[in-house]
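Undergrad: for reference, the sequence and a predicted model appear below.
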Amino acid sequence: MSTPEGITLHDEPPGIDEYRAMRRDAGLSTKTPEQAAPALRNSWAWVTARDESARLVGMGRLLGDGGWYFQVADMATAPDCQGRGIGRAVLTRLLDRVEAEAPANPYVTLMGDAPGRKLYESMGFVDAMPESMGMVLRRP
């Protein structure tokens, strides 16, 4: 998988303000600085994509135990850069890291929002039903 022209990938988290802005701009839920800080420092892996001016244009991370369980999270691409293969490059790099560093047969999951489902399906992700059901705990 090649990286889109003019884009570089980095195995590091974005800055806290960049992270919060990327989530907002890409249509993900907003996060407070208190929510964002632990996400940035406690993830198993991060990949950020930057353009030639070092602007954050894409990101993704993996949560996990380093053994058998990994969850893809925070996949986002700047709206003006969507459709260029940045998300695919970020996700490929994250999955390559699992393959290189995790024991055999890892369990990789994600909660796919509608805009990303085509990408996820094209990369081999399938609906977990009826084997598993994604659920969320909503608090008032």
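TA: Sure, I can see it. Numbering: from 1, shown residues only.

Undergrad: make it CA atoms for all contacts and neighbour counts henceforth
TA: Noted.

Undergrad: regarding this structure, what is its longest helix?
TA: For the chain, the helix with the greatest residue count under DSSP state H is helix 86-101.

Undergrad: pull the distance from that one to the chain's centre.
TA: The gap between where helix 86-101 is centred and where its chain is centred comes out at 9 Å by CA atoms, centre = their mean, to the nearest Å.

Undergrad: quick one: residues in contact with that helix.
TA: The contact list for helix 86-101, computed with CA atoms under 8 Å, 6 or more residues apart in numbering, reads 1-4, 7, 9, 45-49, 57-62, 66, 75-77, 106, 119.

Undergrad: okay, pairing it with this:
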Amino acid sequence: MAASYKTFVEIPSITDYLHLRKAAGLTPRSHEAAKRGLPNTVVSALIRNGENVVAMGRVIGDGLCYQIVDIAVLPEHQGRGLGKEIMSTLMDKLKEIATTEVYISLIADGDASFLYKKYGFKETAPVSIGMAMWIGQ
């Protein structure tokens, strides 16, 4: 990661969150949904290039189970190790706060599974299968 990038442990602003999700190709969220959801973040990491937030990731959870969500890097900053930096920061913080019986999960889209495997994540199928649904879409 180049010296012009700086990592911060903080929750993104609603504006940055919405922009990063859309620009990185994640499912867009509404302002109201972001306003309600972001305060429930357990830990979040941002990477700035100057004043601009160019990457983010969050962890949500309850102390027993955590889920890594919203890993997003602006396309023009991809391929520079920013996703690895976000994951390293989130995992380090989780190891500080987690008990020994914590289950951490995530959904890997496309080739992102290669990144997550570097941090010890394994595919769960066929033992368990990830399931999801949308309400209000």
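TA: Noted; the coordinates are in hand. These figures come from a predicted structure and were not determined experimentally.

Undergrad: TM value for the aligned chains?
TA: The TM-score (TM-score structural alignment, normalised by the length of structure 2) is 0.92; 136 aligned residues with a CA RMSD of 1.4 Å.

Undergrad: past the longest helix of structure 1, which element shows up next along the chain?
TA: strand 107-110 (DSSP states H and E).

Undergrad: so which bit of structure 2 is that following strand matched to?
TA: Here strand 107-110 of structure 1 aligns to structure 2 at residues 103-106, judged by TM-score structural alignment.

Undergrad: tell me the counterpart of Ala36 of structure 1 in structure 2.
TA: Aligning on TM-score structural alignment places Ala36 of structure 1 opposite Ala34 in structure 2.

Undergrad: show me where structure 1 has its helices.
TA: Going by DSSP H, structure 1 shows helices at 16-25, 33-42, 86-101, 117-122.

Undergrad: got the contact list for the match of Ala36 of structure 1?
TA: Contacts of Ala34 of structure 2 by CA under 8 Å, 6+ apart are Ile14, Tyr17, Leu18.

Undergrad: do the same with Gly120 of structure 2
TA: Listed by CA under 8 Å, 6+ apart, the contact set of Gly120 of structure 2 is empty.

Undergrad: so Asp65 of structure 1 touches Asn42, yeah?
TA: No - counting by CA atoms under 8 Å, Asp65 of structure 1 stays clear of Asn42, with 10.9 Å between them.

Undergrad: relative to Lys93 of structure 2, how far out is the match of Ala36 of structure 1?
TA: 22 Å (CA to CA, to the nearest Å).

Undergrad: check Ile60 of structure 2 too.
TA: Distance, Ile60 of structure 2 to Lys93 of structure 2, using CA to CA: 12 Å.

Undergrad: related to what we said a few turns ago, ok, average deviation of the match of strand 107-110 of structure 1 from structure 1?
TA: Aligned to structure 1 and superposed, stretch 103-106 of structure 2 gives a mean residue distance of 0.5 Å (mean CA distance after the TM-score superposition for structure 1).
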